[in-house]
Every structure is written in C-alpha cells, then in structure tokens.
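1. Quick one: sequence and predicted model below, then my questions.
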Amino acid sequence: MTVFEEIAHTSKSRAPLNGWLVASGFVVALVLAPVVALGFIAARGSGELWPHLIRYVLPTAIVDTATLLIGTGSLAAFIGVGTAWLVTAHRFPGRGLLEVALLLPLAVPTYIMAYATIDLMHPLGPIQTAIRAVLGIASPADFRLPDLRTMWGAILIFGFVLYPYVYLATRAMFLMQSACVIDVARTLGAGRPAAFFRVALPLARPAIAVGTSLVMMEALNDLGASDILGVRTLTVSIYSTWVNNSSLGGAAQIALVMLAVVLGLIALERWARRHQRFNTQAQRSRRIAPSPLTGIAAFGAILFCAAPILFGFLFPGLYLLKEAAKVIARDGIAPHLLREAATTVTVASIATVVTVGLGLILAYTARLVRGPLPPFLVRAGSIGYAIPGTVLAVGLLVPLAGFDNAIDGVMRQWFGVSTGLLLSGTGFALIYAYAVRFLAISTGGVESGFLKIAPSLDAAARNLGETSSGVIRRVHIPLLRPALGGAALLVFVDAMKELSATLLLRPFGFETLATHVYSEASRGTYEDGSVAALLIVLVGLIPVALLARASQVPHAEGVRTAGRISSEA
C-alpha cells in the first residue's frame, strides 16, 4: 500500500468517527443555545423595570431562596442520613419493609405534596377537625395550628419529599464501607454512636454532599409548591416578572442570577469534596453486621423511619385517593381530564424518544472516539439537568423566535406567504425543553448500559465488516434494551411531572396533568385537581418500584451497584 493509499484509507476509516463527533457537537449546541440566548436577552435590559427588580424583587427572592435551600438541604440530609444508617447498620422489626418504603416520597411531586398538605392541614380539614374533637373544642377560632403557607411550612414539605435523594446516595456509600473499618474503631474503644460520627459519617460525606446538592437543585427548580406556599423564590420571581409584568428582559436578568446560584451550588459541592477519596475492595468487603435493637430503641428507630413515609407519601396519597374517589363518584371522569391525560402522555412519549436518542448519540460517541473531547461533550450535554425549567424556558424563546422569523422572512420574500410561528408557542418548544432538561438522565442510563458490553464485541463486529453505525444498530441496541428502557421510563415520568417549563412554554389552551393540578391549586379548588394529581403519583410509582428492586440485590452485587451510583452522582 502506497503512502497516499494509506492516508486515504485512514481518512475513510475516521470519517464515521468524525460524523459521530459532529452529531454530538450538534446535541451539545442544542443544550447550550438557551444559556447563550439567555445572556443576549439579559444584555438587552429591561428598561425601567430593572431598578424596581433590584430594589424590591431580588433582595426578597435571594433571601427566600437561600433560606429555602439551606433549610430544605439540612432537613433532607438529617432525614436521609439518619434513615440510611438505621436500615443499614441496625436490625429492628419492619426494617426490610421500611428500607424499601423510604423511597416512596420520590413518586410525589413537590407541588402535589404542597397542594394535598394544605388541604389536609386546613382549619376545617380532617387533621385539625380530629384534634379539636379529641380536645373537646368546637370552634376553629378557639384552636388552630399554624398556617403552612410560610417558609417553615415550605421547608418541611420540601424536606419530606426530597430526602430520598440523600437516602439513596448515603445508603449506597454505607453499603460500600467495609465492616472491618467499623470493627477497628470498636476495638479502639469507640461505641456504636462514636463509630458512626467519627468513622462512617466522614466516609459518607461525598455521598451526602451529592444528595444534598440534588435536593437543593430540585427545590430551586420548583415553581408550583413555592407559589402555592407563598415563598417568593427566584423561580417564582422569574415567572411573575415574565407573565404578570410582561418583561422578558427582566425575567432573563433574574434567570441569570438564578443560574449563578446553580453554578455556585455545583462549585461548592465539588469544592467541599475536592480532597475526599474512598476506595474499597468489592470482592473482600464484608457488609456491616446489623446490630439488633429492642425495646425503646427499636420503637424509636421504627418511628424515625416511618415518619417521613407517613408525611411524605402515605397521608397525601390517601388524601388524593379519597378526594379522587369522591370526585369520580359525583361527576365521573371529566372529558377534559382524559384529553389532558392523552396530551401529557403524547408529549412525554415524544420527548422520551427524542431524549433517549440524543443520549444514545452522546454515550456512543464517548465509547467510540478516544481523547478528551467526547467526555467533555457528555458533561456539557448533561448540564441541562442543573438548569431550572424557568431558566430554560426564558432562554429558549430567542433561538426559537429567531428561527421562526428567519423562515417567515424567506417565505415572504420568495413566495409572498407568511409562515407565522412554527416552533415558538408549540409543542416543539416543550419537547425541546424536556430534552435539554432530562438529557443527563438519558445519557447516564445509556452509559451505564455500555459499561456492561465488552469492547471485544465491538472489535469482533468491526473485523466482520460492520461500520460504526452497523455495530450500534445490530450489536449494541439489542444488548442495551434494559438500559434504554430504564432511561426512557425515568425520562417519561419526569416529563409528565415537569411544571415550570410547561407553564411558560405551553401553547395557548394547552393543558397537561401537571398544569391542571397547579391551576386548581392556585384557585383553591384542591379537590377538583385530585384525580390528575393521583394519576401523576401512580405513574411516579413505577420508577420508584424499579429503584426499590435494584436496591434489593445480593450484597456483592449491591456493593458494586452502590459504587457505580455514587461515582455517577
């Protein structure tokens, strides 16, 4: 083979690789476009509104946001770490059931939890009515509990719903810790409490930091619960500035402040664990032997683990079930609710296919192409999960409107026909937002599936004449079906629950189950939104069941799974 023939052969063999890199670069450009556009919108200013925002809106929004994040993160960390240690290191009645049931609050979106809890805790609601009946008090004026529409009420609701993020990550880290470490501490004179605080807890700090950061970002992204509870966070301020004041520039400026908060949280989390390293030999590790608890100690452990399940899932779930049964018995299932359910499933399904497809491109490029660029593209493509839905919505308007205006200008000039808005204010905008927001879930799921496929299969297929596209089509996709199915399920459920971006980008007259619940809660007609809320919770139980099943693997496999979960987080 001559030199020229070898160069031509090398260029031809690298062409598919370059094609995958270009496709991944296009995916990342789609993700980063809203962030870049956000800067342009904010730079144009908001006219006379900005001084008003600086003086009256931003100070309250920043203080409320910081208070909510610190309070929610602290409460979620306390519940998550405490329950994770109890079910890992101790044995008491009902431990196996509680270990799985502690995941259930993940199925309840924060805005549904807020809407159900407010109705439950209303002065005329069932809880306060029962308390007055026990105390022999007739009038609500003589006895009433504090109103939940306060900051402390929001912290309680967010903490009881979001703590499973800390619980999952911390329990995984506790599973990785060898019993030898605890045994050494015990032989040196440390009791069980001292071994926990001086050995197990410091070793679990990376997982606690990751879980707490996820809790804070979820709380920051929330719009429905914060608005219902009267907490004026940055997310609520963006929504009210855009919708009520009709100021896109002002909303973009607040969104930039919010984006800075998100980046600050990520930087703080990484800085806090910059020197922390933890290694274990999975084959030689021995799980911490659970110590038995009896008497008051066992009762306290049961109560501590059961409380977040009761308040974070069971009570609101039973309330939704009761109210939904009443509404269906009285009015049946309204036709508009069926249309909204069909709309929700359709949009979420399309968004799931798109998101999983884009995640497959990024993950396969990282497997196929060597060098630092593919891992960077994967990380850049996953940044959308850290961007709140309101920020994404504001940033999407400019690129979509620019595309619409360009097409409209060309059609007017060439054919004298106006095309109007093709993408803005349509379902495409929602699908775009969902894909950017949940691409990290899809990419992470597909990457974990690729780790289980030996590289030798790729080499064998290539030696048999398959191209890179043929390998993924005929070898990888059949083997990736479980991973693709899991990622698709998680994306679908998250898309069904997404509220912030849906409220800001939905077309006129477009309603999903999430927006229906929010609209009823905003009007105070909680019972009318119970059927839609119950449907969302029931769908949310599917990924929780999968997580619970994954957590009940044998210990050796469990240690490896726990390590993978912690490293991916």
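-> Sure thing, it's come through. This structure is a prediction, so every number in the text was calculated from the model and none was measured.

2. CA only for contacts and neighbour counts going forward, please
-> Noted.

3. Now do the strands in the stretch 201-350 of the chain.
-> Assigned by DSSP state E, counting those that start in this stretch, the stretch 201-350 of the chain shows strands spanning 291-292.

4. Helices of that one, start to end?
-> Remark: helices assigned in the stretch 201-350 of the chain by DSSP state H, counting those that start in this stretch are 201-203, 205-221, 224-228, 234-243, 248-272, 295-309, 315-331, 335-368.

5. how about the strands in this structure?
-> Assigned by DSSP state E, the chain shows strands spanning 90-91, 291-292.

6. among the ones you listed, which is nearest residue 416?
-> Smallest distance to residue 416 across the strands of the chain (C-alpha to C-alpha): 75.5 Å, for strand 90-91.

7. Mind giving me the packing neighbours of that closest one?
-> If you count contacts as 3 or more C-alpha pairs under 8 Å, 6 or more residues apart in numbering; DSSP states H and E, strand 90-91 packs onto strand 291-292.

8. Need the residues that contact the strand it packs on.
-> With contact meaning C-alpha atoms under 8 Å, 6 or more residues apart in numbering, strand 291-292 is reached by 89, 90, 91, 92.

9. tally of neighbours for residue 304?
-> Here the number of neighbours of residue 304 (other C-alpha atoms under 10 Å) works out to 15.

10. Residue 83 is in contact with that one, correct?
-> Yes - at 7.2 Å, residue 304 counts as touching residue 83 under the criterion of C-alpha atoms under 8 Å.

11. Return every residue with contacts to both of those two.
-> Overlap of the contact sets of residue 304 and residue 83 (by C-alpha under 8 Å, 6+ apart) is empty.

12. residue contacts, the residue nearest the centre of the chain?
-> With distances taken as C-alpha atoms, centre = their mean, the chain has residue 218 as the residue nearest its mean C-alpha position (6.1 Å). Contacts for residue 218 (C-alpha under 8 Å, 6+ apart) come out as residue 162.

13. What distance do you get for it to residue 262?
-> Distance, residue 218 to residue 262, using C-alpha to C-alpha, to the nearest Å: 11 Å.

14. Mind listing residues that contact stretch 202-211?
-> Stretch 202-211 is touched from outside by 77, 81, 165-170, 173-174, 269, 272-273, 276, 278, 566, 569, with contacts defined as C-alpha under 8 Å, 6+ apart.

15. list the buried ones in that stretch?
-> Residues of stretch 202-211 classed as buried: 203, 204, 205, 206, 207, 208, 209, 210, 211 (neighbour count, 16 or more other C-alpha atoms under 10 Å).

16. got another, please set it beside the one above:
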Amino acid sequence: MTTRTAPIAHRRRGLSGLRGLSGIAIFAAAICALPMIAVVIAALGGGTETIRHLIDTVLGDYIRATLALVALVSVGAFAIGVGAAWLVTMTRFPGVRWFEIALVLPLAFPAYVLAYAYTSLLDHPGIVQTTLRNMTGWGPRDYWFPEIRSLGGAALMLTLVLYPYVYLLARAAFLQQSGTTFLAARALGKSAWRAFFQVSLPLARPAIAAGVLLAVMETIADFGTVAYFGVQTFASGIYTAWFSMVDRVAAAQLALCLLSFALLLAMLERLQRGEAKYHDPARQAQAMPPMELSGWQAASAVVACAIPVVFGAILPIVALFTMGMGSEQNLLSPRYLGFIRNSLTLAGCAALVTVAAAVAIGFFQRLRPGRLSWSAGYVARLGYAVPGGVIAVGLMVPFAAFDNALDAWMRETFDISTGLLMTGSIWLLVIAYMVRFLAAALGAYEGGQAMVHDNMDAAARSLGQTPIGTLRRVHLPILAPSLLTALLIVFVDVMKELPATLIMRPFNFDTLAVQAHRLASDERLEGAAVPSLVIVAMGLLPVILICRQVGRGK
C-alpha cells in the first residue's frame, strides 16, 4: 500500500506546484494588463468636457511636440546606429576593436543626465558661451548660439543615449550576412556605397527597424529630459495634469492617448519582426570581407565613430565629475545615504519580483504551450511599450478607489480608518516597475532557456522529478547567468526610472533619480551632478555585460 500511494502523493504535489506556478504567471500577466484597462476605463468614464478642453488648449501642442521628437530621434538614431555598425563591422581602421565596444557606452546614461551635463556646458552661463564672450568681447546680444533647452536639444540628448539600440541590432544583422550578395553587387560594377544601400541595408532592415522602434518607445516614455527642457509632450502633460492641475481625468485621458500610440508602435514592432525572414542559400559559403581603410577614409571613420562616444559618454562624464567636485553635495551624508538606500531598496525588490515573474511566465509557456500561456506572455511584454507615467496613472486610479472604498466601509462598520494601504506604498511602486520592465527580464530568461533542451525535461521526469523540481534542479542552475543578467538589467532600469517614481513614491521617500530631478528643476546643476554620477555608475554594470557579448560577437 505504501509503495503505491507514495508515487500518487508525489504526483499530486507536483500538480499542486504546477498549478501554483501557473497561478503566479497568470496573476503577473493580469497585473500587467491592469494599468492599461484602468486607464481606458478612467479616461472613457471622465466624460467629454475634459478632453474637449484639452483639444482646445494643449492637446495639439502635445501631439506636434511628441511627433517631432519621435521623428528627430528616429532619424538621428538610425543615422548614427547604422553608420557606426557598418563601419566597425565591414571596414578596418585604427581603433576599430575599441570602437565596436565603446559605441555601446552611452546606453548607461539616462537622457535627463545628459541634459543636465550639456545645460551646464552650453547654457548662457556655461563654460562654452562664457569662453566665447571672453575671447571675442561680445555681449549677450551680440551673437547667436543654439538654444540647448529646446525640442532640438531634447532630441539630441535622446539620440545620443538611444542610438546604441540601433547599433547593436544592426551590427548583429551585418555580422550574420553572407558576403556573396555584396560581392556579386561589386562584381556587377556597383560601388561600395551603392552595394551597401541596395544590398546590405535591405537585408538588415528588420533588425534596424526593431532598433528604431525601441528608441521611439523610449522617446515617448521620456519625462526627465522634456520636463527639464520645457518641451510639452504627452509624458510631461500627464505629470502636469496629475500634480499641478490635480486633474485625474485629464491625466487619464492624456495617458490613454499616449498608451494608444505606444501600443501601435508595439504592434508595428511585432509585425515587422514576424516578417523578418529571408533565405540566403550561400550564407555559409563566404563571410563578408572587411574593407581596409587608409588615409583620409580611415581618418573619417575614426572621427565618425568617435563623435557619438565622445559626446554621448566621455564629455558628459567629465562635465558631471567637474560639476560634482564644485558642488556642496556630500555623497556620504546621512541624507544622501538615505537616497542611496531608498534607490537600492526599490531596485533590489523590483529586480527580484520582476525576474521571479519572468521565470513563472517563461516556465508556464514551456510546460503548457497554448492560448492561455501565449496570452500571458504577450500581455507581460506589452509593459515595455507603456511609458512609466501611464503605468503610474493606471495603477493609482484603481488602487486609490480600492483604498477609499475599504476605508469608508471600515469607518461605517467598525469606526476604524484604514487610510491608504496600497496607494503611496513601496509595494505598489514595485508592481509598477515589474509591469514596466517585465519584458526585459523575459527576454533575458528566454535567451538562456534556449540552452535547455527538451530532452533534459524528459530525463528529469523519467527520474521522478516534478515540474517544480525540474525547474529548481535543472533549469535554474543552467539559467543562472541569464537570470543574473536579467536582475542587473531590471535593477539599473529601476535606478534610472523617473516618471513612475515621481508620481507613485511614498511621501518623503526620495531616490537618487528624484533628487537629481529636484536639484536640476531648481537650477542647481552642480548638485544634480552628484546623484547623476551614481546613477551612471550603476548603469555601467549591464553595459559592461553587453560590451563583453559584443566583444565575443565575431
């Protein structure tokens, strides 16, 4: 009797564990869908009076500024990313090995940190204009200088930090191309430039389009840069409506507009990725031969690759360090240690929760492939396309309603006030981070899961392992490097996230990003440089991992 019931009990425990894992995966996907559903309900339930007022006043400005910013960043990221990827992949010039890694470094910078650094350098009191006036004797009205605090300035900052998305994907696409088609075009009399535009570029189009769309989604989600430069986009409008105007309906309706645009971009990315297939029967026949550059061509390549590295990483670090040395901010003071502790607490909790949700969803899809698991994974990935401000509004509205309803019921029934249990709590902010960055964690997890063959699962089951036991004893040890990468990516993304933190943080619970934004808003740029440098230092961790992968890419 004992020998027969033991396997049955073992199977029951395994099924119970699998049901629990499936429940976690479905719950995480439902949480990811909640902000989008809440924004739609709040916006549509607010009537038409508010949206009419927005149309008559600011909506047109928000649309024009957002579309102009998207267009400028798209063109800039495409030009820099594709050009740099082609040069380091298909040509040889002095320093090319260093450049192929260094071109990723600007990815460590939030755009708003670059905005603070370049405002200090290029604004009227900055070192550039001050030196120009001292050398020429000009007065403030005697010359024209480009205004950094403008839509063009915001587009430049975003381009400098977002072009690595295009660069990484374009470089990978160029490395995978066979040299046969390119050499055939050259043999038919095409110049190197014409062969690039007519052969290599079309073959890499799907990867390049994916990189540009990623840059665009980050652009529409940006708040810190546009708010500091005074550019009126949807992201800054949501924050203004929520805090300055205290108009929840206006914030929800603006969030719905931005959500619609973001989901449209996500759908375009999905469609173009689904079509990203071509057949090259000679792919393995011949690798693409790099062209040796010399003379003015080599010098031009060095300059072209050095410009984004210098202006996107080296110069901002020098400027921030110089500003920080001249500030009165003490990084070791109790106040700053509190900012660091708050940032590390939020980032650490969010990274653990997000990666745990990614493991649950990814393993659920592996064990139970079907419509339900596919839907859970698809909804979980949509969060990356939803700006932080939209997620914040979408979570605050339903949880505030829940807290108020619970408090009213407790007062009426027990004469006890529960206050706000979820609204304004750390855990609601952690949930917002999970929704925002779950797609990144899923990507890292699934990349490592490809190394776990189905035969390993079958072998584990034949040895009596339950699904949870297989996950714990087989999958997780193999996936440890991928999970560590996912933890670091989410950790640093949370450190840089500004709009969701500003809207949802608990009272008197400030982070390094909030402190940098506050000091910069008060025009205390030297003080803002100190927390900005810490954020950049944290951002270098995943970038170093990416650089190592780039170095192994050949």
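-> Received it, and whenever you're ready, just let me know what you need. Remember, it's a predicted structure, so these values are computed and weren't measured experimentally.

17. Superposing both, give me the TM-score.
-> For these two chains in superposition, a TM-score of 0.93 is obtained (TM-score structural alignment, normalised by the length of structure 2); 547 aligned residues with a C-alpha RMSD of 2.3 Å.

18. picking up where we left off before, just put the contacts of strand 291-292 of structure 1 in a markdown table and tack on neighbour count and distance to residue 136 of structure 1.
-> What follows is those, written out as a markdown table (neighbours: other C-alpha atoms under 10 Å; distance: C-alpha to C-alpha, whole Å):
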| residue | neighbour count | distance to residue 136 of structure 1 |
| --- | --- | --- |
| 89 | 18 | 44 |
| 90 | 16 | 41 |
| 91 | 18 | 41 |
| 92 | 19 | 37 |
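
19. want to try CSV for those residues, with distance to residue 440 of structure 1 as columns?
-> Listed next are the contacts of strand 291-292 of structure 1 as CSV, based on distance: C-alpha to C-alpha, whole Å:
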residue, distance to residue 440 of structure 1
89, 32
90, 35
91, 36
92, 38
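
20. Specify which member of the residues you listed is nearest to residue 412 of structure 1.
-> Nearest to residue 412 of structure 1 among the contacts of strand 291-292 of structure 1 is residue 89, at 70.7 Å by C-alpha to C-alpha.

21. Structure 2: which residue goes with the closest one?
-> Using TM-score structural alignment, the equivalent of residue 89 of structure 1 in structure 2 is residue 90.

22. Quick check: its match vs residue 175 of structure 2, distance?
-> With C-alpha to C-alpha as the criterion, residue 90 of structure 2 and residue 175 of structure 2 are 8 Å apart.

23. which neighbours do those two share?
-> Between them, residue 90 of structure 2 and residue 175 share the contacting residues residue 288, judged by C-alpha under 8 Å, 6+ apart.

24. picking that back up, looking at the helices of the stretch 201-350 of structure 1, spot the one closest to residue 136 of structure 1.
-> That would be helix 315-331 among the helices of the stretch 201-350 of structure 1, by C-alpha to C-alpha, at 24.0 Å.

25. Measure how far the direction of the closest one deviates from that of helix 295-309, in degrees.
-> Relative orientation of helix 315-331 of structure 1 and helix 295-309, computed by axes from the mean of the first three to the mean of the last three C-alpha atoms, to 10 degrees: 50 degrees.

26. what helices or strands is helix 315-331 of structure 1 leaning on?
-> By 3+ C-alpha pairs under 8 Å, 6+ apart, helix 315-331 of structure 1 packs against helix 110-120, helix 530-551.

27. list the buried ones in that helix?
-> So helix 315-331 of structure 1, judged by 16+ other C-alpha under 10 Å, has buried residues 315, 316, 317, 319, 320, 321, 323, 324, 326, 327.

28. again with stretch 219-238 of structure 2
-> Using 16+ other C-alpha under 10 Å as the test for burial, stretch 219-238 of structure 2 gives 219-229, 231-238.

29. And that stretch, end to end?
-> The first residue of stretch 219-238 of structure 2 is 15 Å away from its last residue (C-alpha to C-alpha).

30. Give the aligned range of it in structure 1.
-> Residue span in structure 1 matched to stretch 219-238 of structure 2, by TM-score structural alignment: 219-238.

31. Could you dump the helices of the stretch 201-350 of structure 1 into a markdown table with distance to residue 73 of structure 1 added?
-> Formatted as a markdown table, those follow (distance: least, C-alpha to C-alpha, whole Å):
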| stretch | distance to residue 73 of structure 1 |
| --- | --- |
| helix 201-203 | 17 |
| helix 205-221 | 5 |
| helix 224-228 | 15 |
| helix 234-243 | 17 |
| helix 248-272 | 12 |
| helix 295-309 | 15 |
| helix 315-331 | 22 |
| helix 335-368 | 29 |
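
32. Show me the one of the ones you listed that comes nearest residue 389 of structure 1.
-> Counting by C-alpha to C-alpha, residue 389 of structure 1 lies closest to helix 205-221 out of these; the figure is 6.3 Å.

33. distance from the closest one to structure 2 after superposition?
-> Mean deviation of helix 205-221 of structure 1 relative to structure 2 after superposition (mean C-alpha distance after the TM-score superposition for structure 1): 0.6 Å.

34. relative to helix 234-243, how tilted is that helix?
-> Using the same axes, to 10 degrees: helix 205-221 of structure 1 against helix 234-243 is 20 degrees.

35. Off-centre distance for helix 205-221 of structure 1?
-> Chain-centre distance of helix 205-221 of structure 1: 10 Å, with C-alpha atoms, centre = their mean, to the nearest Å.

36. Same question for stretch 456-470 of structure 2.
-> Remark: stretch 456-470 of structure 2 is offset 36 Å from the chain centroid, using C-alpha atoms, centre = their mean.

37. Trace residue 108 of structure 1 over to structure 2, please.
-> Residue 108 of structure 1 maps onto residue 109 in structure 2, by TM-score structural alignment.
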